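**Student:** predicted structure and sequence below. I'll ask about it afterward.
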Amino acid sequence: MASEKAQLVPDERDRVEFEPAPLDRSSRFYVAGHRGLVGSAIWRKLQAEGFTDLIGRSSAELDLKDRDAVFTYFAETKPRYVVLAAAKVGGILANSTYPVDFLSDNLRIQVNVLDAAREHGVERLLFLGSSCIYPRLAEQPIREDSLLTGHLEPTNDAYAIAKIAGILQVQAVRRQYGLPWISAMPTNLYGPGDNFSPQGSHVLPALIRRYDEAVKSGAETVTNWGTGTPRREFLHVDDMAAACLHLLENYDGPEQVNVGTGSDVTIAEIAETISRVVGYTGATTWDASKPDGTPQKLLDVSKLANEGWTSAIGLEEGLRSTVKWYRDHVGAIRQ
C-alpha cells in the first residue's frame, strides 16, 4: 500500500523552474502533425526563426493512436519542446457523420502524446485546441472563461469534448507536476496546406474549391450550405504559427489562450469575397435545409493582445495567397 501511495506523489525532480524566455534554437523540437495545416505552418515558422533540430513523423511513419509506438518514439528522440498540432479534423459534414471517429481518434492521439511527453521529461509543450470547445450560445466575443459554461454545438460536440479533455490534461499536468505546459485555442484557420476535399474540408477551403470549379466549368450558379447568416472569424495559418511561438516564449499559465483576429464576417460575405478573388461571375444561392452550425463564433483575443501579439495578415490578402496555393497544387491535394 505504501508503494502505491508513493506513486501518486509527483517527484520534485520533475518540477521545472520556468520563466517565459526565448527558446533554445538548438534544442530538439517535435512538431506532432507537422504535415497538417497548422503543423506545417509551425514547422516553417520554426525553421525561419533558426531552430536547427526539428523532428516530425507522418501518420504513415508513426500512428499517434498507437500508444507503444508513441512512447518508443519519445524514448528514442527525447525532444525538449513539443507542439501537439496532430488531430483528426473536418467540417460540419465530417463531424456530423463520424462523431465516434472524431472523439476516439483525438482522445487517443492526445493522451498518448501528452503521457509520453510527461514520461520523457518534455520541458515545454503547447497543446492546440479549437474554438468549438466553447458553448454554442456563448456570449460574444467568447472569453476564455466561457469554457464549460453551456451546451456545445451538436454538429461537432464529439470533437469539442476531445479537445476539452486535452486542455484539462494540460492543466492537470501543471497542477500535479509543475510543468510549464500551455494550451492555445485558434479560431477558424485557413491557408497553404489546407484540406480541400469535398467530404472533409472546413467552410473556407470548401468554398474556394467550389467557386474555383465553377469558374472552370462555367457554372451559372453555385449553391452553398445553410443560410449564409452565421458569422465566422478567420485567421491565416501563418499568423497562427507566429502566435504559437510567441506564446511559447512569453506565456505561462493554466488557462487556454484564444488566438484569432478579433473580427468576423458572415458566411455570405466570405463567399462573396472568395467568388471575387477566384474570378467567379455567376450567381450564389443558399440551401437552407442544410445546417448552419453555431450562429456566431468570435473569440475575445484581449488576453493574447495583452501578451504582446496581434494578427498581421488581412483576410483578402490571405485568401489571395491561399487561392494561388490551391491552384498551384490542385493536382496533388487531398481529394
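**Tutor:** Looks like it came in fine.

**Student:** could you use CA atoms for every contact and neighbour count after this?
**Tutor:** Will do.

**Student:** in the stretch 51-200 of the chain, which spans are helices?
**Tutor:** With DSSP state H, counting those that start in this stretch as the criterion, the stretch 51-200 of the chain has helices at 67-77, 92-97, 99-119, 157-177.

**Student:** for the first one, what is the distance to the chain centroid?
**Tutor:** Which is helix 67-77. Relative to the mean C-alpha coordinate of its chain, helix 67-77 is positioned 23 Å out (C-alpha atoms, centre = their mean, to the nearest Å).

**Student:** and for the last one?
**Tutor:** Centre-to-centre, helix 157-177 and its host chain are 14 Å apart (C-alpha atoms, centre = their mean).

**Student:** in that helix, what's buried?
**Tutor:** 157-167, 169-171, 173-174, 177 (16 or more other C-alpha atoms under 10 Å).

**Student:** measure A332 to F196 for me?
**Tutor:** Separation of A332 from F196 (C-alpha to C-alpha, to the nearest Å) stands at 11 Å.

**Student:** so if I had to pick from those two, which one is more boxed in?
**Tutor:** Neighbour count, other C-alpha atoms under 10 Å: between A332 and F196, F196 has more, with 22 against 8.

**Student:** test my guess that the more buried one contacts R209.
**Tutor:** Yes - F196 is within contact range of R209, at 6.5 Å (criterion: C-alpha atoms under 8 Å).

**Student:** what touches both of these two?
**Tutor:** The contact sets of F196 and R209 do not overlap (C-alpha atoms under 8 Å, 6 or more residues apart in numbering).

**Student:** and the closest residue to W181 other than its chain neighbours, how many neighbours?
**Tutor:** Distances taken as C-alpha to C-alpha, 6 or more residues apart in numbering put L125 closest to W181, at 4.8 Å, once the chain neighbours are dropped. By other C-alpha under 10 Å, the residues close to L125 number 24.

**Student:** want to compare, so here's the second one:
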Amino acid sequence: MFNTDAKVFVAGHRGMVGSAIVRQLESKGYNNIVTRTRSELNLLSQADVHAFFESEGIGEVYLAAAKVGGIHANNEYPADFIYENLMIEANIIHAAHKNNVQKLLFLGSSCIYPKLAEQPMREDALLTGTLEPTNEPYAIAKIAGIKLCESYNRQYQRDYRCVMPTNLYGPHDNFHPENSHVIPALLRRFHEAVEQGVDTVTIWGSGKPMREFLHVDDMAAASIHVMNLDRDTYDANTQPMLSHINVGTGVDCTIRELAETIVKVTGFQGKLEFDATKPDGTPRKLMDVSRLKDLGWSYSISLEDGLKDAYHWFVENHTDARL
C-alpha cells in the first residue's frame, strides 16, 4: 500500500503533528521526505510556495502547517488565526494542483463543528449550526481548507483528502503558559508547581466540560493510513458526506478528570481549584470515529500512557520547548 519511494512534502514538520508524521513515515521506510523551515520557505507567500513546488517535483503532500493555539490565543489574535491559516492552506493546495500533485492530505480540527453539535459529532454535522465564538476565525479557516480540497476533487479530479483530529497532545507541543492548549499548559503548570512547592493550582473554568484527547503519534499513524487507502475505499466512506474523516479515540473525559490524571503523572501533592468565572468553551467535544474504524484504524495509546510520554518529553526538552 505504501509508496516509500514517493517524494513526500511534510508542511509544518517542526510542529507537533508534522514532526510525528515525519517520524511515522521514516519508520515505514519512506526515504524521500522533503521539509522546509519557516526561514527556508514562507508558506504565506504564494509566489514562494509555487516556486518551491515547481522546483521540487513533489509527489505527495501532508499539510500539517498551521497557526494554532488555545482559547486565550484564539481570543486575543483572531485576525492572525484566520489570515495565516487561510493563506497557508490556499497557497499549498493550489500550488500542489498547479504542479500536478495528485495526492494531498489536509489536517483540520474538530472545532469545525457547531458549538452545540449532537454528540458524538458526525462528519455530516459540518455547517449545520453556529460555531464556538472563541475560535470561530480558526474554525472558518479550517472549513475553507476542507472546501478547497473538496472543490479541487470535484473540478479537477484530484485526490485531496481531509482528516479532522480531536484535541491532540504529545512531544513537540506548545507549552506556552497562555497561548497553549489545555494539556501542555497543565503539564507545565503542575511541573512548575512541584518544583516551586506550590500548594494550590487554579484551573480556568468549572472543570465540567468534556473533551476527547488523542496522542499525536496515533494521529500521525491515522493520517498515513488514510492517505494510503485505496481511492474507491476512501470515496465509499466519505460520500455522500463531505470529503473529510474524523480522527479520535471516541472516548472523552471531564477537564477535572484530565487534571486529576495530570496530577498523578506529575506527582503534584497540592490542591486543585477551578475558577468558574473563566470561560469553559464548548460544553462537550467528542468525535464519532465509526467511519475511520470501518476503514481499518483505531487508536492504540491510552490517555494516561500518552500523558506520561508527553510529560517525559517536556521534562527532557523543556529548556528548548516552545514556552
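**Tutor:** Here it is on my side, so go on. All values derive from a computational prediction rather than experimental measurement.

**Student:** for whatever residue of the second structure lines up with the residue nearest to W181 of the first structure, list the residues it contacts.
**Tutor:** Correspondence of L125 of the first structure to the second structure, assessed by TM-score structural alignment: L104. When contacts are counted by C-alpha under 8 Å, 6+ apart, L104 of the second structure touches E60, V61, Y62, L63, I93, A96, D159, Y160, R161, M227.

**Student:** could I get these as CSV with neighbour count?
**Tutor:** CSV is the format used below for the contacts of L104 of the second structure (neighbours: other C-alpha atoms under 10 Å):
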residue, neighbour count
E60, 22
V61, 24
Y62, 25
L63, 23
I93, 22
A96, 25
D159, 20
Y160, 27
R161, 25
M227, 24
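
**Student:** so of those residues, which ones are in strands?
**Tutor:** Taking DSSP state E, the ones among the contacts of L104 of the second structure that sit in strands are E60, V61, Y62, L63, D159, Y160, R161.

**Student:** return the residue of the second structure aligned against D63 of the first structure.
**Tutor:** Using TM-score structural alignment, the equivalent of D63 of the first structure in the second structure is N42.

**Student:** measure the closest residue to its match other than its chain neighbours to I92 of the second structure for me?
**Tutor:** Spatial nearest neighbour of N42 of the second structure, excluding adjacent residues (C-alpha to C-alpha, 6+ apart): D48 at 6.4 Å. Using C-alpha to C-alpha, D48 of the second structure is found at 10 Å from I92 of the second structure.

**Student:** okay, the two: which has more neighbours?
**Tutor:** Just comparing D48 of the second structure and I92: by other C-alpha under 10 Å the higher neighbour count belongs to I92, 25 against 16.

**Student:** and that one? What does it align with in the first structure?
**Tutor:** By TM-score structural alignment, I92 of the second structure lines up with V113.

**Student:** now its match: closest residue in space, sequence neighbours ignored.
**Tutor:** Nearest residue to V113 of the first structure, sequence neighbours excluded (C-alpha to C-alpha, 6+ apart): V70, at 6.6 Å.

**Student:** could you give the number of residues near that neighbour?
**Tutor:** Neighbour tally, V70 of the first structure, other C-alpha under 10 Å: 21.

**Student:** related to what we said a few turns ago, can you put the contacts of L104 of the second structure in TSV and add distance to A221 of the second structure?
**Tutor:** Shown next, in TSV, are those (distance: C-alpha to C-alpha, whole Å):
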residue	distance to A221 of the second structure
E60	16
V61	15
Y62	12
L63	15
I93	22
A96	23
D159	19
Y160	18
R161	15
M227	10
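
**Student:** got the contact list for stretch 139-152 of the second structure?
**Tutor:** Taking C-alpha under 8 Å, 6+ apart as the rule, stretch 139-152 of the second structure contacts 82-83, 85-86, 89-90, 93, 97, 106, 108-109, 111-112, 131, 158, 160-162, 242-244.

**Student:** which bit of the first structure covers that stretch?
**Tutor:** Aligning stretch 139-152 of the second structure against the first structure (TM-score structural alignment) gives residues 160-173.

**Student:** what sits against the counterpart of F9 of the second structure in the first structure?
**Tutor:** Taking TM-score structural alignment, the alignment pairs F9 of the second structure with Y30 from the first structure. Contact partners of Y30 of the first structure, counting by C-alpha under 8 Å, 6+ apart, are L54, I55, G56, P79, R80, Y81, V82, V83.

**Student:** where's the third one relative to V100 of the first structure, distance?
**Tutor:** Read it as G56 of the first structure. Taking C-alpha to C-alpha, one finds G56 of the first structure at 27 Å from V100 of the first structure.

**Student:** who's more crowded, the two?
**Tutor:** Using other C-alpha under 10 Å, the more surrounded residue of G56 of the first structure and V100 is G56, with 16 against 13.

**Student:** list the contacts of the more buried one.
**Tutor:** Y30, V31, A32, G33, H34.

**Student:** ok, now R188 of the second structure?
**Tutor:** Applying C-alpha under 8 Å, 6+ apart, the residues near R188 of the second structure are F175, P177.

**Student:** map it onto the first structure.
**Tutor:** Using TM-score structural alignment, R188 of the second structure pairs with R209 in the first structure.

**Student:** quick one: contacts for M210 of the second structure?
**Tutor:** So M210 of the second structure contacts D252, C253, T254, I255, P283, R284, K285, L286 (C-alpha under 8 Å, 6+ apart).

**Student:** counterpart of it in the first structure?
**Tutor:** Under TM-score structural alignment, M210 of the second structure pairs with R231 in the first structure.

**Student:** residues near the residue nearest to V122 of the first structure when sequence neighbours are not counted, how many?
**Tutor:** Of all residues not flanking V122 of the first structure in the chain, R80 sits nearest, at 5.0 Å (C-alpha to C-alpha, 6+ apart). Neighbours of R80 of the first structure under the rule other C-alpha under 10 Å: 18.

**Student:** could you do D68 of the first structure as well?
**Tutor:** D68 of the first structure has 12 nearby residues by other C-alpha under 10 Å.

**Student:** what distance do you get for it to R124 of the first structure?
**Tutor:** For D68 of the first structure relative to R124 of the first structure (C-alpha to C-alpha), the value is 22 Å.

**Student:** and I267 of the first structure, by the same measure?
**Tutor:** On the measure of C-alpha to C-alpha, I267 of the first structure and R124 of the first structure end up 37 Å apart.

**Student:** cool, and D212 of the first structure?
**Tutor:** If you go by C-alpha to C-alpha, the gap between D212 of the first structure and R124 of the first structure works out to 42 Å.

**Student:** repeat for L64 of the first structure
**Tutor:** Separation of L64 of the first structure from R124 of the first structure (C-alpha to C-alpha): 19 Å.
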